[in-house]
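Chemist: what follows is a predicted protein model with its sequence.
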Amino acid sequence: MVMAGDGRHPRDSAEWFDDDAGPLIRHFAVTRGRTHASRSDFAMVAVVQTVSPEPHVDPLHWGPEHREILRLCRRATVVADLGSDLDLPLSVLHVLLGDLLDNGLITLHEPFTPGERPSPKILRDVLHGLEAL
């Protein structure tokens, strides 16, 4: 869940967390009942960043979780770290990230695939070149 404005975790507030019941706002409410993201290829190690340092978002359109993602993504952030920071399951986070990506508020930088990585020979040559400096 999202951190409170004073930096406290929602579980620190009796208002938002009940030890017996769990979070008072269920994950399906956060995603408006959606269980799948508009895209399913968010890698846990993908890097997410806002398109602009201070994106203008309508607070009536975007929920607090969306706005918190935008706040955290002012600096490049790994998807897995976002899930941890927000205390959200990755499936919920993927739905929220899909919303922001579809609306052009964030960019997603996927990790290299094996075919895109430089060969070990090139890496060794670069390393030897750096060592020679």
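Modeler: Looks like it came in fine. Residues are numbered from 1 along each chain as shown.

Chemist: all contacts plus neighbour counts: C-alpha atoms, from now on.
Modeler: Noted.

Chemist: separation between residue 19 and residue 26?
Modeler: Using CA to CA, to the nearest Å, one gets 14 Å for the distance from residue 19 to residue 26.

Chemist: between those two, which one's more packed in?
Modeler: residue 26 (12 against 8; other CA atoms under 10 Å).

Chemist: included below, for side-by-side comparison, is a second structure:
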Amino acid sequence: MARPGDHWFDDQAGPLVRPYARTGGRTMGAGHDLDMLTVVVVPNAAPPLRRVEPEYGDIVRLCRLPLSVAEVSAALRFPLAVTKILVGDLISDGILKFRAPVSPDTAPGDLNILRAVLDGIRKL
């Protein structure tokens, strides 16, 4: 039995709590098509967190500033698939807002516009 302060993982064996246990055995999220580049943030008017699992609280604390799903996954040291499910739960609860990355099909096609934007940024 682990004592307070003991690590719940062994470098050789990995974490003792397996990923499927963190998601309640779910392999699919709450219906949000989250990409690893999707940016998530806790808005100022977010409702209180009602989930008791510590992973959700960790995500909420991390997302006070906008982060990508990949950054949240890396910070928590969770697999990306697990992070997507947990983040999706918080989006469904209205605690997180998300912005999907721009797909190449919807990006501006005029290279001159992109060069002008880049020049403007360099002048700052």
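Modeler: That came through fine. These figures come from a predicted structure and were not determined experimentally.

Chemist: now what about the TM-score between them?
Modeler: TM-score of the superposed chains, computed with TM-score structural alignment, normalised by the length of the second structure, equals 0.79; 119 aligned residues with a CA RMSD of 2.7 Å.

Chemist: can you tell me what residue 104 of the first structure aligns to in the second structure?
Modeler: Residue 104 of the first structure maps onto residue 94 of the second structure when the alignment is built from TM-score structural alignment.

Chemist: count of residues packed around residue 14 of the second structure?
Modeler: 10.

Chemist: the first structure: which residue goes with that one?
Modeler: In the first structure, residue 14 of the second structure lands on residue 22 (TM-score structural alignment).

Chemist: ok, its match - contacts?
Modeler: The contact partners of residue 22 of the first structure, taken as CA atoms under 8 Å, 6 or more residues apart in numbering, number zero.

Chemist: all helices in the second structure, in order from the N-terminus.
Modeler: Using DSSP state H, the helices assigned to the second structure run over residues 19-22, 54-62, 69-76, 80-92, 111-123.

Chemist: what's the mean distance for the third one versus the first structure?
Modeler: Following the fit onto the first structure, the mean deviation recorded for helix 69-76 of the second structure is 0.6 Å by mean CA distance after the TM-score superposition for the first structure.

Chemist: which residue numbers in the first structure go with that helix?
Modeler: With TM-score structural alignment as the criterion, helix 69-76 of the second structure aligns to 79-86.

Chemist: mind listing what's buried along the matching stretch?
Modeler: 79, 80, 82, 83, 85, 86 (16 or more other CA atoms under 10 Å).

Chemist: run the chain-centre distance for it.
Modeler: 6 Å (CA atoms, centre = their mean, to the nearest Å).

Chemist: got the contact list for it?
Modeler: 1-3, 42-48, 65, 69, 72, 89-90, 93.

Chemist: repeat the analysis, applying 7 Å as the threshold.
Modeler: 1, 2, 44, 45, 46, 47, 48, 89, 90, 93 (CA atoms under 7 Å, 6 or more residues apart in numbering).

Chemist: likewise for stretch 31-48 of the second structure?
Modeler: 60, 63-70, 84, 88, 94-101.

Chemist: how about 6 Å then?
Modeler: 63-70, 95-101 (CA atoms under 6 Å, 6 or more residues apart in numbering).

Chemist: same check on stretch 77-85 of the second structure?
Modeler: Contacts of stretch 77-85 of the second structure (CA under 6 Å, 6+ apart): 29, 73.

Chemist: okay, buried residues for that stretch please.
Modeler: In stretch 77-85 of the second structure, counting by 16+ other CA under 10 Å, buried: 78, 80, 81, 82, 83, 84, 85.
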